[in-house]
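# Need a 3D model of the following:
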Amino acid sequence: MMPALAVSRRTRSTPFTSRVEAMGVQAYTVYNHMLLPTAFQGIEEDYWHLCEHVQVWDVSCERQVEITGPDAQKLIQLMTPRDLSNARAGQCFYLPLCDEKGMLINDPIAIKHSDDHWWLSIADSDVKLWAKGIATGMQLDVKVCEPDVWPLAVQGPKAEELMARVFGEEVKDIRFFQYRHLNYRDTDMVVARSGWSKQGGFEIYVNDAELGCMLWDDLFSAGEDLQVAPGCPNLIERIESGLLSFGNDMDYSDTPLECGLDKYVSLSADINSLSIEALRNSTPRHQLVGLVCQGKHSFTATGVYMEELCVGEITSWAWSPKYGVTLAFARCNPAGMDEGVSLTVNSDSGAQPVVLSGLPFNFNDLGLTAHEAGQSESVTGKPV
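Sure, this is the predicted structure:
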């Protein structure tokens, strides 16, 4: 039996908590000091529904670190090794944030309102404190704060239709990783085509707590025939899609070059970044890779072995009901990544061979065929 989560003011609720609980949330985790739902009907049931219909997610835990002032873009650029010199208002950017040694601090989505106004929609770490420290130490002319903004995600293949019913046809013109200001009940809200799934969808940056339950109810009323349901970031879907979780698959001990985030590091750009020199001179010590294990297994330890030698560590795993295999992410050192090497992991049914894969998984190259819902049994691993 899993222990209960004690909820207090330190684990802050959200404008949508009453609706989330009324709809039968089964479990929470704590993310940025807030409650994040992790299951409703069950991880596999939620997974199939997400892949086939549309869900509304309370992701208020994706806190916004707001940076405003004449030096706002300078501070953002200092925090990331990605070149933002051509960034335009209306765009969203996936950013590795790195310290002076090139180590990851967070991997938010940055939202540019203007050169003097940015949001960082952060993963689970205290970016605001780090940003304040840099700004103070370098005497930058900025204000760093956490505004009252609570993201609500609408995800799944029917998300665009549902959003158009509530926000209008203009939603359909929003391109991936871009946003528009749309009106809801006489309130201007940022709506971006983004979200922590590969099923397609949007994130609504709700900026009025009193409208939270109204928006939730309107989405469910408008989407009844679309089989709209409550949901949350789904372990199975994120692993199948190759979506990384800061704190699970990468942390303060990793550089972005060790996590497959090379394309977000502008090594040759002339930028003023705290981490760029360290990353230019770094040699990756390990690499984040995918593992594929035939059949349904529950991994009982994190080690990845080449004969008796431990060459890696599993960071997240899940049974994939769509492909009938157990998938994992793992940190492996160079000895475990040689072509043709034989690797094993420990499971509830003993040592199991695994196939090394790049990320995201290419299921066609792996020779895996998708199954329909209900064709395979379920077991899942490390939580979101």
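# When you work out contacts or count neighbours from here on, use the C-alpha atoms and nothing else.
Fine.
# Can you list the residue ranges for helices in the stretch 201-350 of the chain?
Counting by DSSP state H, counting those that start in this stretch, the segments of the stretch 201-350 of the chain that form helices are 212-222, 235-241, 276-280.
# Could you identify which of those helices is most buried?
helix 235-241 (a mean of 24; mean count of other Cα atoms under 10 Å).
# Endpoint to endpoint, stretch 295-315 covers what distance?
One end of stretch 295-315 sits 19 Å from the other (Cα to Cα, to the nearest Å).
# Please provide the structure for the following sequence as well, for comparison with the first:
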Amino acid sequence: MSPEPPTVPVLRSLRTGTTISFPASSRYRPRADTVFHRKVLPALYSDPLDEYRASTEGVVLWDIGTEIPIEVSGPAALEFLDQAVTRDLPRCPVGECRYVFVTDQHGGIVNDPVVVRLQAQRFWLMPSESDLLLWLRALAAATEAEVVIQPVDTAPLQVRGPRAREVVRALAGDEVADLPDYRFARTRIDRFEVVTRTGFSGELGYELMPLDGSRTGPAFWETVRAAGRPFGIRVAAPSQIRRIEAGIFSSGVDMTLETDPFELTGYGWMVNLRKLPFVGRSTLVRIAREGPRFEVVGITIEGDPPPEFWGGLLVEPLPVFRPGDTEPTGRVTSACLSPALGWIIGFARLPATAAAPDTELVVQTSTGLRRARVVPTLFVDTEKRRVKS
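From the prediction side, this is the model:
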């Protein structure tokens, strides 16, 4: 039986607003909220294992309204963004999307958004947790770029799970339901105009973004909920357990400003050092030549899960030791009991000298020291793929 979640009330103020869909999503009585992009977001409705099973066996509806897209447009939008990200954006056609890193001058990861190219000089960036809007505006001011950078008036939500395609087909028809990965379409669902895209996740899924979201968001939520009812759709929160199983690193958790892209196992290919200068390029050239000092790797941990692994998110990193050492050499950033595998999995940031596969480690948990081992990060891949774009 899973332990009860800690009761930590969220003190709301003008600095902690709510998502546009919050009046609708909160009616399903979340047991816990969190703050993401300075907005209150439902973080748990039932139980992490119950919501995991709903997302891996059926279909779920997530309020992700804190992930407000950032629009970059104007005569220099492509040139400006190409200097802000580590990938070659001119190679991204209109109608497609790219998962990218935004790095600072030291090569640290500011954000890892998905860039959606709506028009030749109009882009949306789907941000993870950090002040990407402020970073881009500061960069535009410093370079005097001819761009307009603003948040989009929308209320993003996600439909996830093996039956997600059936729900989206009922909502929007075959063209949207059959979208390949990293593509988007602009369509009409009922009376709502919607931009939709599929993105990288451990399960089949879609993001639906109603335009004029501040006016239509709650009503659109109910439209999607009603369309999903014949398919057993459940209101849930994003599953941290499934994220970890799929080898998905979380910004602000597994990667921070002190993490460069070459530290993330399997993601070095996302840095194109051959393209024209971009922020952080000179530092990343040096790191590529010398090799990263640290690596974020997968680990397995022996024994039953201690209380802090409940739900997949840690309150604080756990120290990692080499066998026999008294001083920690690294830290565990995410961990959970994988229902698909039956053992504890997670991610750890370690010195490169201790990050080779099969390296044995020791993790300090609330219930004592546990033996651990470095393993590949992709634990369970139901889609049989990594990031493709």
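# hang on, the earlier thing: save the helices of the stretch 201-350 of structure 1 as TSV, and put in distance to Thr136 of structure 1 too.
Output for the helices of the stretch 201-350 of structure 1, formatted as TSV (distance: least, Cα to Cα, whole Å):
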stretch	distance to Thr136 of structure 1
helix 212-222	35
helix 235-241	37
helix 276-280	21
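# do you know which of the ones you listed lies nearest Leu120 of structure 1?
Closest to Leu120 of structure 1 of those, according to Cα to Cα: helix 276-280, at 19.6 Å.
# Give the aligned range of that closest one in structure 2.
Helix 276-280 of structure 1 corresponds to residues 281-285 in structure 2, going by TM-score structural alignment.
# Give me the mean distance between that stretch and structure 1.
Here the mean offset of stretch 281-285 of structure 2 against structure 1 after fitting is 1.4 Å, by mean Cα distance after the TM-score superposition for structure 1.
# Stretch 310-322 of structure 1 aligns to what range in structure 2?
Against structure 2, stretch 310-322 of structure 1 falls on residues 328-340 (TM-score structural alignment).
# for that stretch, the distance to its chain's centre please.
Distance of stretch 328-340 of structure 2 from its chain centroid, counting by Cα atoms, centre = their mean, to the nearest Å, is 17 Å.
# contacts for that stretch?
49, 241, 244-245, 253-254, 305, 309-314, 316-322, 343-351, 363, 380 (Cα atoms under 8 Å, 6 or more residues apart in numbering).
# Now, of the residues you listed, which are buried?
49, 241, 244-245, 253-254, 305, 309-314, 317-322, 344-351, 363, 380 (16 or more other Cα atoms under 10 Å).
# which one of the helices of the stretch 201-350 of structure 1 lies closest to Ile67 of structure 1?
Counting by Cα to Cα, Ile67 of structure 1 lies closest to helix 276-280 out of the helices of the stretch 201-350 of structure 1; the figure is 21.3 Å.
# Any idea how far that closest one is from the middle of the chain?
25 Å.
# Residue in structure 1 paired with Glu302 of structure 2?
So, by TM-score structural alignment, Glu302 of structure 2 is matched to Gln294.
# ok, its match touching Ser347?
No - with contact defined as Cα atoms under 8 Å, Gln294 of structure 1 does not reach Ser347; the gap is 11.9 Å.
# Confirm that Pro157 of structure 1 lies within a helix, as I assumed.
No - under DSSP: H, G, I helix; E, B strand; the rest coil, Pro157 of structure 1 falls outside any helix and is assigned coil.
# For burial, what's the neighbour tally of it?
By the criterion of other Cα atoms under 10 Å, Pro157 of structure 1 has 19 neighbours.
# Repeat that for Pro230 of structure 2.
11.
# Next: the one 5 residues further on.
Applying the criterion other Cα under 10 Å, we find 22 residues in the vicinity of Val235 of structure 2.
# Skipping its backbone neighbours, what lies nearest it in space?
Leaving aside its sequence neighbours, Val235 of structure 2 sits nearest to Leu61 (Cα to Cα, 6 or more residues apart in numbering; 4.8 Å).
# Name the SS class of that neighbour, please.
strand.
# do Phe123 of structure 2 as well
Under three-state DSSP, Phe123 of structure 2 comes out as strand.
# ok, it - contacts?
Taking Cα under 8 Å, 6+ apart, we find Phe123 of structure 2 in contact with 71-73, 77, 115-117.
# ok, now Leu5 of structure 1?
28-29.
# And it? What does it align with in structure 2?
So, by TM-score structural alignment, Leu5 of structure 1 is matched to Val10.
# ok, now His117 of structure 1?
Under TM-score structural alignment, His117 of structure 1 pairs with Arg122 in structure 2.
# cool, and Asp46 of structure 1?
Aligning on TM-score structural alignment places Asp46 of structure 1 opposite Glu51 in structure 2.
# How many neighbouring residues does its match have?
If we define neighbours as other Cα under 10 Å, then Glu51 of structure 2 has 24 of them.
# What of Pro323 of structure 2?
The burial count for Pro323 of structure 2: 12, using other Cα under 10 Å.
# for Asn364 of structure 1, same thing?
The burial count for Asn364 of structure 1: 9, using other Cα under 10 Å.
# again, but for Gly330 of structure 2
23.
# Distance of it relative to Val320 of structure 2?
Distance from Gly330 of structure 2 to Val320 of structure 2, by Cα to Cα: 5 Å.
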